[in-house]
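1. Structural data only, the sequence is not supplied:
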């Protein structure tokens, strides 16, 4: 546990403190000499704008060699999301100032927020920010530009807050580790991560979990998928030389009679579009088409690593969508696991086909109290909201409001997709099959995709769909995500929702 009181500090490389817009240091400390060192720089060189840094040298003071002051901005504007961003700012500033190992952080007292909440937010932001993906770099490249070692933070709090702050720090580290584990999966090259390799990554995660004795993992390959007639998964993958996988995780740590929560994630490890081929530029980031799978698997990892008292199921259909002589063709009619038939008019609308089989499986095999699917599903959603939010669609108002609450607390935004049944209800009807896999027009594509999925949710189970086509990948650093690439959204939202519904 990296939490202590101010009186325990000595010989620190750097001490991080926070100042409000009045340039007043926030937090409990009692070192008058250090305060004197800061007086002149604060008055003359610093405006305390949000995330603004100021580094002050203390000339071999026994407590610390340097003090890094970070601006809070207006105290009335501060939020936990701001503290996550400040965690990223302090990690970035420390790296820029060549801090090699660790730093002590004087936790500020601001507004209504508890010390433990601020510790959790700062640690989450700092840890997520420091994610690096370097495993595909050559040895020569790594020698020239070695990856930086993560900076460890020691939080300075009042004695009465030590226990709660310590627990919050541990929770934040487990959460951030889960987020970055998922981001690594998304960052991996499609040559590295194909369906069978995804299964191996999940197996390693399960074996390393402190809850491994409470986890059951089942994997179907093509033999089992054919035996059970999971036509959506098989049709999408039939153009690929790599075998499809259908991964099911069950975590049993709640009441024996308690129904589980179910998560379903789209696991297309590369999406060329199939015979409805995407243009080359659109394929450049299509390794991220399994970000939905990474999200639900990461939320599962966080849940089991924290050993939460709940029952949780995670279902991931994993495929590659490739063009070949064996690939499915526009005009094909396929029979799904549910028995429904689907006319495939665009092979690039493949995610909904594998999700349909997975939703049918989750709702019939486990009869969960609710099911949430996550997918990089439609360009329509990405065009509507960009990187700002996930699109939300579903059948149950209580479930949607619960996700909105988790969204507000996690800082990961969701936006309700329009749901006008009289306009959209017949868009997915086919002349030759039960359903078509794209709408009759290009309008409202994110909603019509949700309507298609809704047809495969059985037993009137509450269901929600999160379309992360826009927010699953950032084209530039944003907030406390420090690099272009996988954002990790909505992993923390899902983890928070599970925690709130134990």
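-> On my side now, so go ahead. Note that the structure is predicted; figures quoted are calculated from it, not measured.
2. can we go C-alpha only for contacts and neighbour counts from here?
-> Noted.
3. which residues of the stretch 401-502 of the chain fall in helices?
-> For the stretch 401-502 of the chain, the helices defined by DSSP state H, counting those that start in this stretch cover 421-424, 445-454, 491-500.
4. Between these, which one is closest to residue 52.
-> Closest approach to residue 52 among these (CA to CA): helix 491-500, 26.4 Å.
5. and the gap between the nearest residue to residue 142 once chain neighbours are set aside and residue 182?
-> Once flanking residues are discounted, residue 142 sits nearest to residue 134: 8.0 Å by CA to CA, 6 or more residues apart in numbering. To residue 182, residue 134 is 15 Å away according to CA to CA, to the nearest Å.
6. Looking at these two now, which is surrounded by more residues?
-> Set residue 134 next to residue 182 and count neighbours by other CA atoms under 10 Å: residue 182 wins out with 26 against 14.
7. secondary structure class for that one?
-> Residue 182 falls in the helix class when you classify it by DSSP: H, G, I helix; E, B strand; the rest coil.
8. cool, the one 10 residues further on as well?
-> Following three-state DSSP, the label given to residue 192 is coil.
9. which residues does residue 261 contact?
-> With contacts defined as CA atoms under 8 Å, 6 or more residues apart in numbering, the neighbours of residue 261 are 311-313, 368-371, 498.
10. do residue 95 as well
-> residue 151.
11. cool, and residue 428?
-> Contacts for residue 428 (CA under 8 Å, 6+ apart) come out as 435-440, 448, 451-452.
12. Quick check: PyMOL command selecting the buried ones in those.
-> Of the contacts of residue 428, the buried ones can be selected in PyMOL as follows, counting by 16 or more other CA atoms under 10 Å:
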select buried, resi 435+436+437+438+439+448+451+452
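13. want to compare, so here's the second one:
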């Protein structure tokens, strides 16, 4: 069977195969094209670069890994004893384990694939399949055509997990001025024994949301000013039905009273702005609850006059991850044409050191008139979020309000790098977000809103103090959440502190090194499931 040309290859009916790169970045990456193939015949892989077949880990009480659909057929077709190969290489079929098997050079005649891959799918759970998909993406970089039977017979939720893992691990960050980056992901992945369905299109949209969030977050701050992010929001929303973008510059923020955003951005040569992105469902859609997502958007954080140590400052281009995540979630909701109206608010500023920087000891009046005593200019995130939350409460009429932020080092100290801290007193909202977390593998841990700690917000010179005084109750992530709660107007609200999982120091399964885009899929799945 000859290798199909670009013009003859089937297309993914979702039409959503590429993630747009930020302006100014080079080394554009394309998401692999996922194509369902109804036939499960492994001979469809003739001429392919790779044929990947699944192998499960041995069940309890047994010692040998278990072949899954297509593995035995591939062994017969290619004249291989996969059991012996697995035993020789100590391949156990654990989730994400890969064993590459080069095939005779005679296969270059198109009679078979160039390489066989045994792909470990572990216990076959959604988590294991997501990891298997990620491993396949990394093992096939540089390939043009990959064929796999790993999706054969999977229920939609498991197939989606596999596809998302594959697409997420295929990501590489934008590279400015570099032409020889990492090998590109596979161009085409054909999944045998599957048919076109929502698992494909929704996996692509969810993965693309994460790609968008990663791209924006990974872009260097030498490029990424607040207004650059605003321009990216406009560009990404252009042509997406039902989406409108509004940008307020510093002059408009001053007129409206956004004191927190203006104070944080005062020391920078690049002025702040606030971006609002609204998605309105198609006409005729039954009314649903209005969700407002607020994302911290500090395009670089020096700490201000309370300056950070050099080592802590290096990754601070990622301090606008929350804004990137909520933008990506709203665009994803629009691409899926969800019945849920969703609005994202992005308060964007650079926290720099300058002659006009705000100072420890200052009192700042945020939107709505609340005065805040500044104790530490490196706690700038809660100041821009205060403005944005008040704006959401007073002008956007949310039924549900969720903020996302790389807010506190305390959250990552307490929970490490793989869990986000989730704060909410709303039991139904908690369970909905937990359910979305379980479905996407983006892990959250509920943290307490300890009422006994509210004294830490008391000030002698203002309505509130935004950072606890020395000798306070501790629990910096908790007191930050309590501070934010003051600006939610008593609405149904959740706070997601992604300081830990928002960044990664190495590739791990579907997570890629650097900006992770954590939360984009979680929020999108929550919206898909019908946030109520």
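-> Ah, there it is. Worth saying up front: this structure is predicted, and the values here are computed from it rather than measured.
14. Strands of the stretch 151-300 of the first structure, start to end?
-> 152-156, 215-220, 245-252, 261-265, 267-271 (DSSP state E, counting those that start in this stretch).
15. Could you pull out the strands in the stretch 401-532 of the second structure for me?
-> 420-423, 444-446, 464-465, 493-497, 503-504, 514-515.
16. tell me, the fifth one lands on which residues of the first structure?
-> Using TM-score structural alignment, strand 503-504 of the second structure corresponds to residues 473-474 of the first structure.
17. circling back to that earlier point, any idea whether the residue nearest to residue 142 of the first structure is helix, strand or coil?
-> coil.
18. and the gap between it and residue 184 of the first structure?
-> Look at residue 134 of the first structure and residue 184 of the first structure: by CA to CA, they are 10 Å apart.
19. Most tightly packed of the strands of the stretch 151-300 of the first structure?
-> Ranked by mean neighbour count, the strands of the stretch 151-300 of the first structure are led by strand 267-271 with a mean of 30 (mean count of other CA atoms under 10 Å).
20. any idea how far it is from the chain center?
-> The gap between where strand 267-271 of the first structure is centred and where its chain is centred comes out at 17 Å by CA atoms, centre = their mean, to the nearest Å.
21. how about the equivalent of residue 120 of the first structure over in the second structure, what does it touch?
-> Aligned by TM-score structural alignment, residue 120 of the first structure pairs with residue 160 of the second structure. Taking CA under 8 Å, 6+ apart, we find residue 160 of the second structure in contact with 199-200, 202-203.
22. what's the closest of the residues you listed to residue 280 of the second structure?
-> The shortest approach to residue 280 of the second structure among the contacts of residue 160 of the second structure belongs to residue 202, at 19.1 Å (CA to CA).
23. Contact partners for the closest one?
-> 160, 336.
24. re the thing from before, minimum distance to residue 157 of the first structure: which of the helices of the stretch 401-502 of the first structure has it?
-> helix 491-500 (24.7 Å).
25. secondary structure class for the match of residue 120 of the first structure?
-> helix.
26. now it: how far from residue 426 of the second structure?
-> From residue 160 of the second structure across to residue 426 of the second structure, the span is 29 Å (CA to CA).
27. same check, this time on residue 302 of the second structure
-> Counting by CA to CA, the gap from residue 302 of the second structure to residue 426 of the second structure is 35 Å.
28. my guess is residue 289 of the first structure meets residue 265, correct?
-> No - assessed by CA atoms under 8 Å, residue 289 of the first structure is found out of contact with residue 265, at 10.4 Å.
29. any common contacting residues for those two?
-> Shared contacts of residue 289 of the first structure and residue 265, defined by CA under 8 Å, 6+ apart, comprise residue 375.
30. Run through the residues that contact residue 395 of the first structure.
-> With contact set as CA under 8 Å, 6+ apart, residue 395 of the first structure has these partners: 454, 462-464.
31. can you pick the most crowded of those?
-> residue 463 (26 neighbours).
32. residue in the second structure matching it?
-> Alignment note: residue 463 of the first structure maps to residue 493 in the second structure; criterion TM-score structural alignment.
33. quick one, what contacts the closest residue to its match other than its chain neighbours?
-> Excluding the flanking residues, the one nearest residue 493 of the second structure by CA to CA, 6+ apart is residue 401, at 4.7 Å. Going by CA under 8 Å, 6+ apart, residue 401 of the second structure touches 291-294, 392, 488, 491-494.
34. which one in the first structure is aligned with residue 401 of the second structure?
-> Aligned partner of residue 401 of the second structure by TM-score structural alignment: residue 371.
35. State the distance from its match to residue 264 of the first structure.
-> 7 Å.
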